[in-house]
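Q: need a 3D model of the following:
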Amino acid sequence: MEIEIVGQDEYGSAAYSKLFDEIMSDLNKAVLIDRVRLTLNPEGPLFIFSIVLKAAPGPKTVGDVSTVRNDVGGAHVTITEERYAPDILQELFRKYGRQAVVQQTRFDLDVKDAREEEVSAIVVSSGEEDRREIMGALWRTMPEGIKNRKTFMSGGVITVVATEEVLLPEMIDAGRKEHVAMGGSADV
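A: As a prediction, the model looks like this:
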């Protein structure tokens, strides 16, 4: 994750870069982020946080987050992304019934009378949860006292304009320009 800080305070900029990186890493969101530009103007007060994701969050299927293969009597699933385990179980129970899903280990499942192709295609996440989690992580990195925010999202770019005061049109325009500079759409 590449972090660029735009601000006048060298010490504050370095500290904020480290803080942002630590928070995103602690929340397991750093792996989703390609680039970050944080504009810090505490005198304004105006803060613009813009991130470019490695990939735009989209629907995830069982096949995206696990390895699925045909096996004797059904399909075998090995979950490779732990965070989706509860969703995978829930969707398999819903589609095939609890009695047809046998959990061998924490991450290994057998699904009776199922085929690899159909199990792999089951959607387990819409992508909205990823966006919400990234937004929550982004807000946690902002200074305390932030009362007003405007968010721009397009494709894989998320930009948040924030202030402790009234969010003025020129602040929103600055955020929109930053959003476009990071690769986001101008019509957000």
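Q: contacts, neighbours, all on C-alpha from now
A: Will do.
Q: what does stretch 85-103 contact?
A: With CA atoms under 8 Å, 6 or more residues apart in numbering as the contact definition, stretch 85-103 has outside contacts at Val62, Ile79, Phe107, Leu109, Asp110, Val111, Lys112, Asp113, Val119, Ile122, Val124, Ser125.
Q: hang on, the last one packs against Val62?
A: What that stands for is Ser125. No. With contact taken as CA atoms under 8 Å, Ser125 and Val62 are classed as non-touching, separated by 9.0 Å.
Q: against which helices or strands is the longest helix seen in the chain packed?
A: As far as residue count goes, and with DSSP state H defining each element, the longest helix of the chain is helix 10-26. Counting contacts by 3 or more CA pairs under 8 Å, 6 or more residues apart in numbering; DSSP states H and E, helix 10-26 is packed against strand 2-6, helix 128-140.
Q: before we go on, could you also do this sequence so I can check it against the first one:
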Amino acid sequence: MYIESNDPEGAKVYDMIIRQIFQDLVLPPSIDDMKAYVNPNEVCFIIAIKMRKTSQHITLKEVANVDYNAEDDTTVVIIDNENYLPNILKRLWEINGRENVHQPSRYVIHLPGEKNVSDLVVDDPHENLKRRIYDAVFRIVPEGFKIMKDMSEGDIVCIVATDELIKDEWVEKAKGYMVELNTPKTWD
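A: A predicted model of the protein is given here:
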């Protein structure tokens, strides 16, 4: 973790704030590295965070059996792993509408008609982690810095924030941080 600033005391304070927010959100095990730039004179804040690799997403067919009952013209989903039940319901509601998802019992869901939902992603650890990191970033960004540019790519969440117009030099600095975070470390 590296914080660049023209104000050494301010950098120490930001280091403490970032560490505390990461601890509160239980993020340290999920983060490989982080770089930040704080410059009160230019009213600029940049943060780039490299996420650790996560497990693969989970599809419906991995946690449930999906069959079409032609007699009733109903797709029947039988849940094998109830840990994913809230996610399954949420995703099915998003796609089919809440009124078209019927749950006659805890582990059984009926959908009208023949639905191809076996490959539906019901849990994506990468997106879940990214959401938690964005939550942390929005807590870390200084109050009043409402103008933000999201430069995130792949496993890196990167934000440039200010209360003025974003300067090209800040965008270039953020790009530099992203390159550094993506460059494997070599030990001499």
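Q: sorry, back to before: which of Ser125 and Val62 of structure 1 has more neighbours?
A: It is Val62, of Ser125 of structure 1 and Val62, that has more neighbours when counted by other CA atoms under 10 Å, with 28 against 17.
Q: ok, now how distant is that one from Lys29 of structure 1?
A: Relative to Lys29 of structure 1, Val62 of structure 1 is positioned 21 Å away (criterion: CA to CA, to the nearest Å).
Q: with adjacent residues omitted, what lies nearest to Gly183 of structure 1?
A: On the basis of CA to CA, 6 or more residues apart in numbering, the spatially nearest residue to Gly183 of structure 1 that is not a chain neighbour turns out to be Val157, at 6.7 Å.
Q: what about that neighbour, neighbour count?
A: When neighbours are counted by other CA under 10 Å, Val157 of structure 1 registers 23.
Q: contacting residues for it?
A: With contacts taken as CA under 8 Å, 6+ apart, Val157 of structure 1 has the following neighbours: Ser50, Ile51, Val52, Leu53, Ala56, His179, Met182, Gly183, Gly184.
Q: report the distance from stretch 50-65 of structure 2 to the chain centre.
A: Here the centre of mass of C-alpha atoms in stretch 50-65 of structure 2, compared against the chain's by CA atoms, centre = their mean, to the nearest Å, lies 14 Å away.
Q: repeat for stretch 16-34 of structure 1
A: 11 Å.
Q: which residues touch that stretch?
A: Residues external to stretch 16-34 of structure 1 that are found in contact with it (CA under 8 Å, 6+ apart): 1-5, 51-55, 134, 137-138, 140-141.
Q: go with 7 Å
A: Met1, Glu2, Ile3, Ile5, Ile51, Val52, Leu53, Lys54, Ile134, Ala137, Thr141 (CA atoms under 7 Å, 6 or more residues apart in numbering).
Q: could you report the neighbour count for Glu153 of structure 2?
A: The burial metric for Glu153 of structure 2, expressed as a neighbour count using other CA under 10 Å, is 10.
Q: what residue in structure 1 is paired with it?
A: Using TM-score structural alignment, the equivalent of Glu153 of structure 2 in structure 1 is Ser154.
Q: what about Asn144 of structure 1, which SS state?
A: Heads up, residue 144 of structure 1 is Glu, not Asn. Local secondary structure at Glu144 of structure 1 is given as coil here, using DSSP: H, G, I helix; E, B strand; the rest coil.
Q: look up how far Ala162 of structure 1 lies from it.
A: If you measure Glu144 of structure 1 against Ala162 of structure 1 using CA to CA, the figure is 11 Å.
Q: out of the two, which sits in the busier spot?
A: Neighbour comparison, Glu144 of structure 1 and Ala162: the larger count goes to Ala162, with 25 against 9 (by other CA under 10 Å).
Q: so who does the closest residue to the more buried one other than its chain neighbours touch?
A: For Ala162 of structure 1, the nearest residue in space outside its immediate sequence neighbours is Arg149; the separation is 4.4 Å by CA to CA, 6+ apart. Applying CA under 7 Å, 6+ apart to Arg149 of structure 1 gives the contacts Val160, Val161, Ala162, Thr163.
Q: just the buried members of those residues?
A: Members of those that pass the buried threshold by neighbour count (16 or more other CA atoms under 10 Å) are listed as Val160, Val161, Ala162, Thr163.
Q: flag every buried residue along stretch 8-23 of structure 2.
A: Buried residues in stretch 8-23 of structure 2, counting neighbours by 16+ other CA under 10 Å, are found at Gly10, Ala11, Tyr14, Ile18, Ile21, Phe22.
Q: ditto for stretch 89-100 of structure 2
A: Under the neighbour-count criterion of 16+ other CA under 10 Å, stretch 89-100 of structure 2 has Leu89, Arg91, Leu92 buried.
Q: tell me which helix or strand comes right after the one helix or strand the last one maps to.
A: Secondary-structure element containing Leu92 of structure 2, defined by DSSP states H and E: helix 85-96. Following the chain from helix 85-96 of structure 2 toward its C-terminal end, the next helix or strand by DSSP H and E is strand 102-105.
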